[in-house]
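S.K.: this one's structure only:
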């Protein structure tokens, strides 16, 4: 279903509540405003399969744009609001957007130089943009043909320039069953019209955007945080009686590092399901979250490309710690360096076999072809590395691009990073390989020290010793570089291409 159904049944029910400001958008308002925007876009010449780009912070209007696109057979491209104007311009131009909707509070909006026929701004005036509110008010009353649109999102660009991921539009009407996200995730996590979903992450990212759509398909209420804060997330859960939420592991870590009395002061008993995804979760972090929240932690592994997915619940994870579960979409295959499928326990590239859906990297046939197995075109990969156990459970080890090869031995940075996820002196850590004349590459760690901790040679020695006591010595970082902050995306992914050792730095060993 979609908002029109719920607007008819429960028009005054909140479709969206902003956790900070308390602003509410009802289902009737979401229906009316998304329909008006759809009419406006049609009047501006957008046709089935065209693209509307969205550059926004977390605001209810984001879902007006989302549902306007989905109900009228358009693609919606939500753009990372933290990008510089030139980076935004690349995406808006690359996706071929014919309309651009921006929030006045996004800095890049005012200096963005792109050729787009229709430009709208909400939340304030922006030079060069028409008023979003005036456009909605002026929209006509003519009906529109309600085909089904989709998102056209861009990769996070952690290993290179972002690429658009486009799949064929669904061959159903917007109100008909069969759209993949409500169908799979709605049933997997038992969403219904009583669900209250807390979304703490930026709405431009695939999972928050899509899960918000799932909530609306089932008639629940989406509670959107303006930005994530560990204590404020707990406060929102208690205040709104949140039943579902989705977080990334870095959010778990920040919540676990809250003082015990702060954590205990909020009533989280309404929670029925806490989903995590987007990045691997250290085993000890997840174990402690299950101890705190109870056996309601659910995990899925997927990608923006939609090439496959796995899922696992708390009880099963405790029996298979570290696993991201068994497949719920597609069939996983582990492929070795020679291109052949390998057996249980052997590490290789993760491919998913799927014959019912395809995708393409927009404007990059080379990258699209590279994602496919040369002998099995229905097998695709996003570059993650892992293995399957004897029971068919999938485990992640890292991304191909991040694997360190030192002296001919593969080293997976994720294993080293996980060692420090809950270390009291470490706020954040990233491990990469740097060139080494003798070994090819050596292990280097970039560390953001915890507040109040002095980033000193003594701390470097302490961290090196911590690793040496717990993993093979060849995996221990040979050098540690301290930074005031590390380049994570707001969804928790580390942008490792931005990590560069300073030649002037000492190299604690």
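M.R.: On my side now, so go ahead. On a predicted model such as this, the values are computed, not experimentally measured, just so you know.
S.K.: Every contact and neighbour count from this point should use C-alpha atoms.
M.R.: Noted.
S.K.: list the contacts for the residue lying farthest from the centre of the chain?
M.R.: Centroid-distance maximum for the chain: residue 438 at 38.1 Å, with CA atoms, centre = their mean. For residue 438, the contacting residues are residue 407, by CA atoms under 8 Å, 6 or more residues apart in numbering.
S.K.: Tell me the secondary structure at it.
M.R.: Assigned with DSSP: H, G, I helix; E, B strand; the rest coil, residue 438 falls in the coil class.
S.K.: Tell me, how many residues neighbour the residue nearest to residue 288 when sequence neighbours are not counted?
M.R.: Leaving aside its sequence neighbours, residue 288 sits nearest to residue 256 (CA to CA, 6 or more residues apart in numbering; 8.0 Å). The tally of other residues near residue 256 (other CA atoms under 10 Å) stands at 17.
S.K.: now do residue 37
M.R.: Counted with other CA under 10 Å, the neighbours of residue 37 add up to 24.
S.K.: Counting by contacts, list what the strand or helix carrying it packs against.
M.R.: Element membership for residue 37, per DSSP states H and E: helix 27-43. When contacts are defined as 3 or more CA pairs under 8 Å, 6 or more residues apart in numbering; DSSP states H and E, helix 27-43 sits against helix 3-9, strand 14-18, helix 61-70, helix 132-138.
S.K.: for the helix or strand following that helix, the distance to its chain's centre please.
M.R.: Counting by DSSP H and E, the next helix or strand C-terminal to helix 27-43 is strand 51-55. On the basis of CA atoms, centre = their mean, to the nearest Å, strand 51-55 sits 18 Å off its chain's mean C-alpha point.
S.K.: and what of stretch 72-92?
M.R.: 15 Å.
S.K.: just to revisit the earlier point, which stretch among the helices and strands packed on helix 27-43 comes nearest residue 320?
M.R.: strand 14-18 (36.6 Å; CA to CA).
S.K.: what angle sits between the closest one and helix 61-70?
M.R.: 140 degrees (axes from the mean of the first three to the mean of the last three CA atoms, to 10 degrees).
S.K.: Other residues contacting strand 14-18?
M.R.: Applying CA under 8 Å, 6+ apart, the external contacts of strand 14-18 come out as 23-27, 30, 59-60, 216, 219-226.
S.K.: repeat for stretch 139-153
M.R.: So stretch 139-153 is contacted by 36-40, 48-49, 69-79, 95, 164-167, 169-174, 206, 304 (CA under 8 Å, 6+ apart).
S.K.: of these, buried ones?
M.R.: 36-40, 48-49, 69-79, 95, 164-167, 169-170, 173-174, 206, 304 (16 or more other CA atoms under 10 Å).
S.K.: hold the first one in mind and look at this next one:
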């Protein structure tokens, strides 16, 4: 029997487009009195959360927002930003989360390129957005978000404030504007360290699936209390505004990522989960001992953004945190690869555990394919933990493409895979481990040297706070490693001592031939700007 000949077609009863905004209605219906959001002294129930989202969405529609419009948000991690992750896509519009660390010129480019129609501005960022609007050709409806937790007094720049907008809306909003799960839900811009940022377009389907993937790989159960240390503008907070609602958890807002505030929130609200780049974990590890002693044990941490050195993972676990290492990019909705733990590793010592957890891991259940391929032949590399290839993705949690950039989209999707640009090896157990960005690998005397591997060794030194490695020209070897090192407070270290330490812990040809002590330049998302370091190398060494 051929079932396709019997009229079993898609209909309203058996098909509804996947969208993460449906998570809220289910949780609000089931747990209306449960606390959804905590911000300062304010505790917002799921019932109230749903009503405010309905008001937000219906007010936008009354103001003329329609399917395909762009609604941009420039805000800290506050309730209005969480609500925007539901209200904006409910209208069929596209949510454009703006990076709060960008300058006015970059923001103006994004407003123009993304064709901003409505702009919500947290008053802490009013000045930079005022300048960006003056540089932009767009004239969006500007709405001020006046947050009681914001201590920066600035002049209003909007036509109205957020509370006034909500008062224009209705408690019930039931327009069915999501007609296709391939509809654009969000627009996120890459860091743009070497030129204008690229606009990455997310679909409702992809966001739904990656949000579910987060819940599956990170054991989001038993009503998690999630602390917003991760910037919500970064890949839509790695899809966690939707993941936490899907499981009925509580989101604790945090305006400033500062270690005293982080620890205070952990204790005050019995935080169970938080996300952060390795730099955030390093900041916590190096806090004052009296503060470290007050941190509750057993808090689950998801880290991504840059490969965390095993020493950082070991240090955090010594403090009682449970680390899950993940990997992803803006183009794949944030993390979609996780270092899944296996019970047979439980008896390994702390160094072995940290080394295993430092590997990027295996694909989420919601990402169809992730592999390490030879970019020339497009064949998988051997699973020998040595052969380097490029990490590539294929599946539903891969972006729709780059907005208004067909050439970049075609290049990214060449041969039917998304090319990450990250170089990695594949272990015999199938776990992948990053060795470098393709542009960061150091080729010395014909041998490949992984800057990530060398950085991992440097982080093991008790005096080193941060480290980054780039190539420098070498008359003998073509290239050799140059290490940039930031020391911990009250420590003194010489170049020879750093080099000697490295020689004790790795093959001698991989050891840096020069060491520069300095602060490390970082992108707006906390990643080290290696292109700045390369320029510094050229100025120092020619």
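M.R.: Ah, there it is. Everything numeric here is computed off the predicted structure, so don't read it as measured data.
S.K.: still on that earlier bit, please flag which of the contacts of strand 14-18 of the first structure sit within strands.
M.R.: In this view, the contacts of strand 14-18 of the first structure that belong to strands under DSSP state E are 24-26, 221-224.
S.K.: Please, which helix or strand holds the residue mapped onto residue 332 of the first structure from the second structure?
M.R.: Under the alignment by TM-score structural alignment, residue 332 of the first structure pairs with residue 370 in the second structure. Assigning secondary structure by DSSP H and E places residue 370 of the second structure in strand 369-373.
S.K.: and that strand, what does it pack onto?
M.R.: On a contact count with 3+ CA pairs under 8 Å, 6+ apart, strand 369-373 of the second structure meets strand 362-363, strand 389-394, strand 418-426.
S.K.: Which one of those lies nearest to residue 379 of the second structure?
M.R.: strand 389-394 (9.3 Å).
S.K.: Can you show me the helices along the stretch 151-300 of the first structure?
M.R.: Taking DSSP state H, counting those that start in this stretch as the criterion, the stretch 151-300 of the first structure carries its helices at 180-181, 187-188, 206-217, 230-240, 249-256, 260-264, 283-293.
S.K.: In CSV, list those along with distance to residue 116 of the first structure.
M.R.: Below are the helices of the stretch 151-300 of the first structure laid out as CSV (distance: least, CA to CA, whole Å):
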stretch, distance to residue 116 of the first structure
helix 180-181, 30
helix 187-188, 39
helix 206-217, 23
helix 230-240, 37
helix 249-256, 37
helix 260-264, 48
helix 283-293, 45
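S.K.: Need the winner for burial among those helices.
M.R.: The highest average neighbour count among the helices of the stretch 151-300 of the first structure, using mean count of other CA atoms under 10 Å, belongs to helix 206-217 at a mean of 23.
S.K.: mean offset of that helix relative to the second structure (after superposition)
M.R.: Following the fit onto the second structure, the mean deviation recorded for helix 206-217 of the first structure is 2.4 Å by mean CA distance after the TM-score superposition for the first structure.
S.K.: Which strands and helices lie in contact with that helix?
M.R.: helix 180-181, strand 196-199, strand 221-224.
S.K.: Looking at the ones you listed, which is nearest to residue 420 of the first structure?
M.R.: Closest among those, using CA to CA: strand 196-199, at 26.8 Å.
S.K.: how about that closest one, aligned to which bit of the second structure?
M.R.: Alignment of strand 196-199 of the first structure against the second structure: residues 225-228, by TM-score structural alignment.
S.K.: re the thing from before, are any of the contacts of strand 14-18 of the first structure buried, and which?
M.R.: Taking 16+ other CA under 10 Å as the criterion, what is buried in the contacts of strand 14-18 of the first structure is 24-27, 30, 59-60, 216, 219-226.
S.K.: which one of the residues you listed is nearest residue 286 of the first structure?
M.R.: residue 225 (22.7 Å).
S.K.: The closest one and residue 201 touch, don't they?
M.R.: Yes. Using CA atoms under 8 Å, residue 225 of the first structure makes contact with residue 201 at a distance of 7.3 Å.
S.K.: And the contacts of stretch 497-509 of the first structure?
M.R.: For stretch 497-509 of the first structure, contacts defined as CA under 8 Å, 6+ apart pick out 158-160, 446, 457, 460-461, 464, 477-481, 487.
S.K.: Which ones among those map onto helices?
M.R.: 457, 460-461, 464 (DSSP state H).
S.K.: For those residues, work out which two are farthest apart.
M.R.: Across those (CA to CA), the longest gap, 10.5 Å, separates 457 and 464.
S.K.: So which of the two has more stuff around it?
M.R.: residue 464 (20 against 16).
S.K.: how far away is the more buried one from residue 500 of the first structure?
M.R.: 20 Å (CA to CA, to the nearest Å).
S.K.: Ok, residue 160 of the first structure next?
M.R.: Residue 160 of the first structure is 15 Å from residue 500 of the first structure, by CA to CA.
S.K.: do the same with residue 17 of the first structure
M.R.: 41 Å.
S.K.: So for the two, which residue has more residues nearby?
M.R.: residue 17 (23 against 12).
S.K.: Now which residue in the second structure aligns to the more buried one?
M.R.: Aligned partner of residue 17 of the first structure by TM-score structural alignment: residue 38.
S.K.: so where does the equivalent of residue 427 of the first structure over in the second structure fall, helix or strand?
M.R.: By TM-score structural alignment, residue 427 of the first structure lines up with residue 465 in the second structure. Using DSSP H and E, the element containing residue 465 of the second structure is strand 464-474.
S.K.: mean shift between that strand and the first structure?
M.R.: Mean for strand 464-474 of the second structure is 2.3 Å (mean CA distance after the TM-score superposition for the first structure).
S.K.: Please verify my assumption that residue 120 of the second structure contacts residue 76.
M.R.: No. Using CA under 8 Å, residue 120 of the second structure is not in contact with residue 76; the gap is 11.4 Å.
S.K.: The helix holding residue 37 of the first structure aligns to what range in the second structure?
M.R.: So helix 27-43 of the first structure sits over residues 46-62 in the second structure, by TM-score structural alignment.
S.K.: corresponding residue for residue 501 of the first structure in the second structure?
M.R.: Using TM-score structural alignment, residue 501 of the first structure pairs with residue 536 in the second structure.
S.K.: again with residue 305 of the first structure
M.R.: So, by TM-score structural alignment, residue 305 of the first structure is matched to residue 331.
S.K.: With residue 445 of the first structure instead?
M.R.: Counting by TM-score structural alignment, residue 445 of the first structure corresponds to residue 483 in the second structure.
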